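Enquirer: The following block contains a protein sequence and its predicted model.
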Amino acid sequence: MRIGEIIGSVTLSRAHPSIQGASWKLVVPFDQAALRGDDAGRGEPLVAFDELGAGLGSIIALSEGAEAAAPFNPEQKPLDAYNAALLENIELVDEDS
């Protein structure tokens, strides 16, 4: 699971019936440098399935790959990225402390 920021939304003209009723968000994943405020740590944008109602600028927990479809088991959904949680606060602790 990764942390990312919503930077936009995606509109589909057609979708598989199993994924209708939710929205698609454009997400930039963060690495540790980005979490500390360095824009160089922002990854390549990707599209994620969102049933939680994340808005522009929201920070989310992003599940990818097979784990993205796991919450819907046994129903199968053709997903590669899923908004697993809306994050209000992120606290980073230095391991040296």
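Expert: Now that the structure is in, tell me what you want to look at.
Enquirer: use CA for all of it now, contacts and neighbours both
Expert: Will do.
Enquirer: quick one: the helices in the chain?
Expert: Counting by DSSP state H, the chain has helices at residues 32-35, 66-69.
Enquirer: Can you tell me which of those is packed in deepest?
Expert: Among the helices of the chain, ranked by average contacts under mean count of other C-alpha atoms under 10 Å, first place goes to helix 66-69 (a mean of 17).
Enquirer: So which elements touch that one?
Expert: Using 3 or more C-alpha pairs under 8 Å, 6 or more residues apart in numbering; DSSP states H and E, the elements in contact with helix 66-69 are strand 81-87.
Enquirer: The residue most central in space within the chain and residue 17: what is the separation?
Expert: Central residue of the chain (C-alpha atoms, centre = their mean): residue 62, 3.4 Å from the mean position. Using C-alpha to C-alpha, to the nearest Å, one obtains 22 Å as the distance from residue 62 to residue 17.
Enquirer: and here's the other structure:
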Amino acid sequence: MRIGEVIGHVTLSTYHPKLRAGRWKLAVPMKLSALQGDPAGRSEAIVIYDELGAGLGSQIAIAEGPEATAPFHPEQKPIDGYNAAILDHLDIEDV
């Protein structure tokens, strides 16, 4: 699971019928340096499936790969990234 920031939304003209309830968001996964304020620590943007209603600028927890489909078990949904949580507050401690 990675932490990311929502930077936009995606509009589709057609989609798989099992994906009606959610929205598609464009999110940037962030490395630790980005979470500490360094803009160079951002990764390439990815498209994620969002049923929680994250808005622009929201920090979210992103599940990818097989874990992205876990919330829908036993139903199968064709997604690669899923918004698992909207983060209200994030504390980063130096270790």
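Expert: Looks like it came in fine. Computed from a predicted model, the values in this text were never measured in an experiment.
Enquirer: care to give me the TM-score?
Expert: The TM-score (TM-score structural alignment, normalised by the length of the second structure) is 0.98; 95 aligned residues with a C-alpha RMSD of 0.5 Å.
Enquirer: May I see the helices of the first structure arranged in CSV, with distance to residue 78 of the first structure as well?
Expert: CSV is the format used below for the helices of the first structure (distance: least, C-alpha to C-alpha, whole Å):
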stretch, distance to residue 78 of the first structure
helix 32-35, 29
helix 66-69, 7
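Enquirer: So which of the ones you listed is nearest residue 1 of the first structure?
Expert: helix 66-69 (8.6 Å; C-alpha to C-alpha).
Enquirer: Any chance you could list what contacts that closest one?
Expert: 76-82 (C-alpha atoms under 8 Å, 6 or more residues apart in numbering).
Enquirer: equivalent range in the second structure for it?
Expert: Aligned by TM-score structural alignment, helix 66-69 of the first structure corresponds to residues 66-69 of the second structure.
Enquirer: excluding its backbone neighbours, what's nearest the aligned partner of residue 41 of the second structure in the first structure?
Expert: Aligning on TM-score structural alignment places residue 41 of the second structure opposite residue 41 in the first structure. Spatial nearest neighbour of residue 41 of the first structure, excluding adjacent residues (C-alpha to C-alpha, 6 or more residues apart in numbering): residue 34 at 4.3 Å.
Enquirer: From residue 5 of the first structure, how far out is the one you found?
Expert: Residue 34 of the first structure is 10 Å from residue 5 of the first structure, by C-alpha to C-alpha.
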